[in-house]
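structure for this input, please:
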Amino acid sequence: MSDIDLATHIPSGVACCSANNKNKNRWNRMERKDSRITIRLNQSEIDQLKSKMADAGYTSAGAFIRDSVATGRVKPKISSNIVVIAKELATLAGMIKGDRPKSDLLDKVRAIASANAGGVV
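Predicted coordinates for the structure are as follows:
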């Protein structure tokens, strides 16, 4: 069995939010946690936790478990590629409203299709 302290240890291969904290003031904006829980997991349970976290887009075991407990489900994470496509679709809508030439609209549609296929806009 392995002990996992959700406040200080994340299973190997899973990043912790404090290790990736690029914004030092982030902790000031976040609600401070009053309690710490240590759980014991065997290796297959750790692997299952890692898998479920990856599927949901989480990098923090603590956040994943808190969301699971608080709501009974986890919030799906949106990939950066989907955000780029959404922005490009909004730009395309503005171009359509602005009566832009068809060639410009087709270029934008091609760029969106490329982003959807994994390319960069």
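
rest of the way, CA atoms for contacts and neighbours
OK.

and the helix or strand hosting residue 67, which residues are buried?
In this structure, residue 67 sits in helix 61-71 according to DSSP states H and E. Buried residues in helix 61-71, counted by 16 or more other C-alpha atoms under 10 Å: 61-65.

nearest to residue 115 among the residues you listed?
The shortest gap between residue 115 and any of the buried residues of helix 61-71 belongs to residue 64, at 28.6 Å (C-alpha to C-alpha).

and the longest helix belonging to the chain, what does it pack onto?
In the chain, with assignment by DSSP state H, the single longest helix is helix 80-97. Packing partners of helix 80-97 (3 or more C-alpha pairs under 8 Å, 6 or more residues apart in numbering; DSSP states H and E): helix 102-116.

one more to put side by side:
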Amino acid sequence: MSIPPESIQLILETLCEFLLNAEDAQIRAKAAESLGRLGLEDAIPILREAIVRSALMSEFDAQLTLVQLRQRVGLTQQDLADAIGVTQKTISIWEKGSVEPKLSLRQTKILMDVLNCTFDELVEATQP
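Next up, the predicted model:
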């Protein structure tokens, strides 16, 4: 089975993203294994570009967002809404950054627990 070059490029870029950004060691290991199967000749230039792009992006995208906190623990907007007793639409509005959340101390504690984050991370992620 022959894979078109543009598909290989996309696959490699996706695997590179997993290698660079995945917090789970098993996901990184699977991505590295898959890269090895595709061939290093094709992978090395794409890996270099992904690493450079990732370094540049981290400079410009330094602020942690509520979306990132939610996604890193694998929750949907509805899951998060249910956990703190608000609507999914409220979570959506907060994630767009147009309104700062008004939370009770109890809701704040629940968010920190559910999102597995520090108070400082939560404050940073919820600033409009």
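
TM-score of the superposition?
Here the TM-score for the pair of chains, by TM-score structural alignment, normalised by the length of the first structure, is 0.26; 67 aligned residues with a C-alpha RMSD of 5.6 Å.

one step back: show me what counts as buried in the longest helix of the first structure.
84-85, 88, 92, 95.

where do the helices sit along the second structure?
5-21, 25-38, 40-60, 66-72, 77-84, 88-96, 105-115, 119-125.

can you lay out those as a markdown table showing mean neighbour count?
Formatted as a markdown table, those follow (neighbours: other C-alpha atoms under 10 Å):
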| stretch | mean neighbour count |
| --- | --- |
| helix 5-21 | 16 |
| helix 25-38 | 14 |
| helix 40-60 | 13 |
| helix 66-72 | 17 |
| helix 77-84 | 16 |
| helix 88-96 | 17 |
| helix 105-115 | 16 |
| helix 119-125 | 15 |
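
list the contacts of the residue most central in space within the second structure.
Nearest residue to the geometric centre of the second structure (C-alpha atoms, centre = their mean): residue 68, 4.9 Å. The contact partners of residue 68 of the second structure, by C-alpha atoms under 8 Å, 6 or more residues apart in numbering, come to none.

just send the buried residues of helix 80-97 of the first structure back as a markdown table, with distance to residue 45 of the first structure too.
As requested, the buried residues of helix 80-97 of the first structure are arranged in a markdown table below (distance: C-alpha to C-alpha, whole Å):
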| residue | distance to residue 45 of the first structure |
| --- | --- |
| 84 | 35 |
| 85 | 36 |
| 88 | 40 |
| 92 | 46 |
| 95 | 50 |
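
of all those, which two lie farthest apart?
84 and 95, at 16.5 Å, using C-alpha to C-alpha across the buried residues of helix 80-97 of the first structure.

tell me how far residue 32 of the second structure lies from residue 16 of the second structure.
8 Å (C-alpha to C-alpha, to the nearest Å).

er, residue 59 of the second structure I mean
18 Å.

residue 84 of the second structure - nearest residue in space that isn't next to it in sequence?
residue 107 (5.5 Å; C-alpha to C-alpha, 6 or more residues apart in numbering).
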